[in-house]
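Undergrad: Provided below are the primary sequence and the corresponding predicted coordinates.
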Amino acid sequence: MTPFGQKLRELRGARGIALKDMAAALRVTPAYLSALEHGRRGRPSWRLVQAIIGYFNVIWDEAEEIERLARLSHPRIVIDTAGLTPKATEFANLLSERIAFLSASEIDRLIEAIPPNPRRAPPKAN
């Protein structure tokens, strides 16, 4: 499940909305909506995210949170380390090999270690 899929499922559950009813209102198939919730589809389009925000009639912070979660919810990530340091490439590879074995607390610690929204260019490889 992706962060976006989890949020979508929570919103539906809190409002008692059936998957098929929401899918019909959004003009998508129930299978597609289910796949989004379970992380079997890539991140949703901007238009679909906006339709979901409108469907649940959420505003401001909650709408921004849904948009943020959608951006962070691609279940198959490709990390391009070309031009970065050898350590960056090593880290990306180790993470891809071992992420399934990390505990929730270990993942939380790694997330905390990553600075928010870096605005500077990444360091170049030597």
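TA: Good, I have the coordinates. These numbers were taken from a predicted model, which means no experiment stands behind them. Residues are numbered from 1 along each chain as shown.
Undergrad: switch to C-alpha atoms for all contacts and neighbour counts from now on
TA: OK.
Undergrad: just give the nearest non-adjacent residue to residue 7, would you?
TA: Once flanking residues are discounted, residue 7 sits nearest to residue 66: 7.5 Å by CA to CA, 6 or more residues apart in numbering.
Undergrad: got the buried residues for the helix or strand hosting that neighbour?
TA: When elements are assigned from DSSP states H and E, residue 66 belongs to helix 60-71. Neighbour counts over helix 60-71 (16 or more other CA atoms under 10 Å) mark 63, 66, 67, 69, 70, 71 as buried.
Undergrad: what about the spatially most central residue of the chain, is that helix, strand or coil?
TA: With distances taken as CA atoms, centre = their mean, the chain has residue 73 as the residue nearest its mean C-alpha position (1.6 Å). Under DSSP: H, G, I helix; E, B strand; the rest coil, the three-state class of residue 73 is coil.
Undergrad: dropping in the other structure now:
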Amino acid sequence: MTPLGARMRALREERGVSLKQMAAALNVSSAYLSALEHGRRGKPTGFLLHRIITYFNVIWDEAEELQRLAELSDPKITIDTAGLAPEATELTNRLAAAIGKLDADDLIALRTELQRRASKPRT
């Protein structure tokens, strides 16, 4: 499941809306919407994302959060390490090999550490 898919499912459940009802309202198939929620489809187009935001009638902060989650929800990301340090290529390959073996706590810890280190000013 992608970050956007998890949030969409939570919004549907909070509002008591079935996948089929939401799909009909958005004029997409329930199979597509299910695949979007489960990460078997890439992030939605900007147009569809806007329709999802409108469907849930969310406030601006939450609409921005859905847009941010959509940007982080490509389940088939490609990382080009050409021209970077050898450690970048090694890290990318190790992560690709191990990601399916990591539990949620491991993934959260790695994400948190990456965010912390990436936000530090470079000296």
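TA: Okay, I see it. Nothing here was measured: the structure is a model prediction, and the numbers come from that model.
Undergrad: sorry, back to before: from residue 92 of structure 1, how far out is the residue nearest to the centre of structure 1?
TA: Separation of residue 73 of structure 1 from residue 92 of structure 1 (CA to CA, to the nearest Å) stands at 18 Å.
Undergrad: swap in residue 72 of structure 1?
TA: Counting by CA to CA, the gap from residue 72 of structure 1 to residue 92 of structure 1 is 17 Å.
Undergrad: next one: residue 40 of structure 1
TA: Residue 40 of structure 1 sits 22 Å away from residue 92 of structure 1, taking CA to CA as the criterion.
Undergrad: then residue 1 of structure 1?
TA: Taking CA to CA, one finds residue 1 of structure 1 at 21 Å from residue 92 of structure 1.
Undergrad: and what of residue 11 of structure 1?
TA: On the measure of CA to CA, residue 11 of structure 1 and residue 92 of structure 1 end up 33 Å apart.
Undergrad: and residue 33 of structure 1, by the same measure?
TA: From residue 33 of structure 1 to residue 92 of structure 1 the distance is 30 Å (CA to CA).
Undergrad: please say which of the two ends up with more neighbours.
TA: residue 33 (23 against 15; other CA atoms under 10 Å).
Undergrad: any idea how far the biggest helix by length in structure 2 is from the chain center?
TA: With DSSP state H setting the assignment, residue counts place helix 104-119 as the longest helix in structure 2. Helix 104-119 of structure 2 sits 15 Å away from the centroid of its parent chain (CA atoms, centre = their mean, to the nearest Å).
Undergrad: list the helices and strands that helix packs on?
TA: On a contact count with 3 or more CA pairs under 8 Å, 6 or more residues apart in numbering; DSSP states H and E, helix 104-119 of structure 2 meets no helix or strand.
Undergrad: how much space is there between residue 73 of structure 2 and residue 90 of structure 2?
TA: Taken as CA to CA, the span from residue 73 of structure 2 to residue 90 of structure 2 is 23 Å.
Undergrad: same question for residue 55 of structure 2.
TA: 43 Å.
Undergrad: can you give me the helices for structure 2?
TA: So, for structure 2 - with DSSP H - the helices run 3-15, 19-26, 30-38, 46-56, 60-71, 86-98, 104-119.
Undergrad: take these and write them to CSV, including distance to residue 77 of structure 2.
TA: Formatted as CSV, these follow (distance: least, CA to CA, whole Å):
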stretch, distance to residue 77 of structure 2
helix 3-15, 14
helix 19-26, 26
helix 30-38, 15
helix 46-56, 18
helix 60-71, 11
helix 86-98, 11
helix 104-119, 16
